[in-house]
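Enquirer: Got a predicted structure here, sequence first:
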Amino acid sequence: MSNTVMADKSRNRLYIRYGEMTIEQYFQFTGEIIKEAGKLEQGFTILSDLRNFSLPKGENPIQANIREITEVQQKLKKLGASEIIRVVDPQVWLFMAMGEAEKSAGYEAFIFDDYEEADAALDDMTEDIHSENGRTVTS
């Protein structure tokens, strides 16, 4: 599915559908989103369909990208966005619920899209923790 954005002036609503794209394509697409949002009146609503959104394997947003994403959200708010509804894959609900539960429990999980990389990262973290505690761990 391709990425589409449409301003419906009669409903004062911005419709956004996301498909597969790279981070670079995402930021190009956000330019189209801002342009379409500019056609609407103050108080416009947004319906954002993320069910088909995906990034190529191995391509993950980094902290700088998160700042840019925040800037896009701030631009939409400044243009007059009021209510926003996101339609997501049902699996995302569990992911979001786990994230909120982790915050309540006092920790935050790191996110990976590759199992082996995640396992290696835990090894590195565990090694760092043991080094900080003055213990040497041998396998």
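Expert: Now that the structure is in, tell me what you want to look at.

Enquirer: alpha carbons only for contacts and neighbour counts from here, please
Expert: OK.

Enquirer: For stretch 19-35, which residues meet the burial criterion?
Expert: Gly19, Met21, Ile23, Tyr26, Phe27, Phe29, Thr30, Ile33, Ile34 (16 or more other C-alpha atoms under 10 Å).

Enquirer: What lies in contact with that stretch?
Expert: Stretch 19-35 is contacted by residues 1-3, 5, 16, 50, 52-56, 59-61, 72, 75-76 when judged by C-alpha atoms under 8 Å, 6 or more residues apart in numbering.

Enquirer: here comes the other one, which I'd like you to weigh against the first:
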Amino acid sequence: MHSIQADILKNRLYLTLGNISSKKEIQNIEVLVLQQVKHLKQGFTCISDLRTFCMEKSLSDNFMQEIQEILWDSGVRAVARISPIRECKGHFRFEKGSALWPGYKIIPVASLEEAEEKLDSLDTPSV
């Protein structure tokens, strides 16, 4: 199950990915991300919940990079990434490359609550 939602008040994209088993699913996810980021302002943040993410090995090696390019082109400032809780044969190849490529900050977190806290703290001036 996938969920892609923009929270206009927080200026944040919530991206939850589950099992991806077809190129059509990849295309649908990319379209949904493009649609949702249009509701957000430059400098938005993103929570990328990959706890249940897994992709068939035969599918696009560029999927994560394509999503990251959409986020970058749309003006993302930082992404809190919740990593998978189970091992998926095809996942590590995405995780390794996708953590190195982007031109924005990736914050590894263990939970949705931690992700919210870390991203919210980016907007709070330090004393």
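Expert: Received, thanks. Keep in mind that what you see is a predicted model, and the values were worked out from it rather than measured.

Enquirer: rewinding a little: tell me which of the contacts of stretch 19-35 of structure 1 fall in helices.
Expert: The helices, defined by DSSP state H, take in Val72, Lys75, Leu76 from the contacts of stretch 19-35 of structure 1.

Enquirer: Can I get these in a markdown table including distance to Arg86 of structure 1 and neighbour count?
Expert: Listed next are these as a markdown table, based on distance: C-alpha to C-alpha, whole Å; neighbours: other C-alpha atoms under 10 Å:
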| residue | distance to Arg86 of structure 1 | neighbour count |
| --- | --- | --- |
| Val72 | 16 | 17 |
| Lys75 | 18 | 15 |
| Leu76 | 15 | 18 |
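
Enquirer: In structure 2, which helix is the longest?
Expert: helix 23-37.

Enquirer: List of residues touching stretch 64-83 of structure 2?
Expert: Residues from elsewhere that reach stretch 64-83 of structure 2 (C-alpha under 8 Å, 6+ apart): 30, 33-34, 37-38, 41-51, 94, 98, 101-112, 115, 118-119.

Enquirer: Tell me which of these fall in helices.
Expert: Counting by DSSP H, the contacts of stretch 64-83 of structure 2 place Glu30, Val33, Leu34, Val37, Phe94, Ser98, Leu112, Ala115, Lys118, Leu119 in helices.

Enquirer: so the fifth one touches Asp61, yeah?
Expert: Yes. Using C-alpha atoms under 8 Å as the test, Phe94 of structure 2 is close enough to Asp61 to be in contact (7.3 Å).
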